[in-house]
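J.: whatever this is, show me its structure:
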Amino acid sequence: MDEDIEALRREVQHLMAMNTAAYLAITSLVATHPNPQQLQLHLIASLEGILGSERIAKWPEDQKAIVRRVMETFQQIQPAGHIDPLASALGDRDPRSQP
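T.: Modelled structure (predicted):
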């Protein structure tokens, strides 16, 4: 019995870690999306579509609320500024910044 509980505990920890990693990756994708307004509209439509589906209709209300809160969090992400890895790597040595 203790082994089963420990195995479940490890599985929950792994799921939490995987969920956190996925959340970070999705947050980065949302922040760097080339058309943030279109993405936001798609997120809203997707959320309403999934919450109205037959499959999700069977879920408890607390699970549905989690889906809504996570999606609403993604809708709050502001577009990221331009990232220039070459300029970051070269700093003052970047030949593009030389006159």
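
J.: switch to C-alpha atoms for all contacts and neighbour counts from now on
T.: Fine.

J.: tell me which other helices or strands the longest helix along the chain touches.
T.: For the chain, the longest helix by residue count, based on DSSP state H, is helix 2-31. When contacts are defined as 3 or more C-alpha pairs under 8 Å, 6 or more residues apart in numbering; DSSP states H and E, helix 2-31 sits against none of the other helices and strands.

J.: roughly how far is that helix from the heart of the chain?
T.: Here helix 2-31 shows a centroid-to-chain-centroid distance of 13 Å under the convention C-alpha atoms, centre = their mean, to the nearest Å.

J.: second chain to compare with the first, below:
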Amino acid sequence: MDEDIEALRQEVRHLIAMHTASYVVITSLVATHPNPAQLQLHLVSALEGVLGSERLARWGEDQKHIVRKVVETFQNVQPAAPIDPLAAAMGEHDPRKR
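T.: Model (predicted):
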């Protein structure tokens, strides 16, 4: 019995780690999306489609609330500034600034 409980604890720890990694990756993708307005519209329609689906019909309200809160969190991610490694490396010597 103790081994089963420890196995479940380890699985939960692994799921939390995987969720955290996914959150980091998805947040970066949202922040660097080339068309933030289109992404936001898609998130809204996808969320409502998923929450209204047969797949989630048997889910509890707490689970559906979590899904909604996570998607709403991504809707609040602000677009990231463009990353220009050449400008960062060359600084004031960047020939494009002349």
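
J.: circling back: the longest helix of structure 1 against structure 2, how far on average?
T.: Helix 2-31 of structure 1, aligned to structure 2 and superposed, deviates on average by 0.4 Å (mean C-alpha distance after the TM-score superposition for structure 1).

J.: gap between the residue nearest the centre of structure 2 and residue 1 of structure 2?
T.: By C-alpha atoms, centre = their mean, structure 2 has its centre lying nearest to residue 26, at 3.1 Å. Look at residue 26 of structure 2 and residue 1 of structure 2: by C-alpha to C-alpha, to the nearest Å, they are 37 Å apart.

J.: in whichever helix or strand comes after the longest helix of structure 1, what's buried?
T.: Later in the chain than helix 2-31 of structure 1, the nearest helix or strand by DSSP states H and E is helix 36-51. Buried residues in helix 36-51 of structure 1, defined by neighbour count with 16 or more other C-alpha atoms under 10 Å: 36, 40, 43, 47, 51.

J.: would you mark the buried spots in stretch 70-77 of structure 2?
T.: So for stretch 70-77 of structure 2, counting by 16+ other C-alpha under 10 Å, buried means 74-75, 77.

J.: quick one: map residue 28 of structure 1 onto structure 2.
T.: Residue pairing (TM-score structural alignment): residue 28 of structure 1 is matched to residue 28 of structure 2.

J.: residue contacts, its match?
T.: The contact partners of residue 28 of structure 2, taken as C-alpha atoms under 8 Å, 6 or more residues apart in numbering, number zero.
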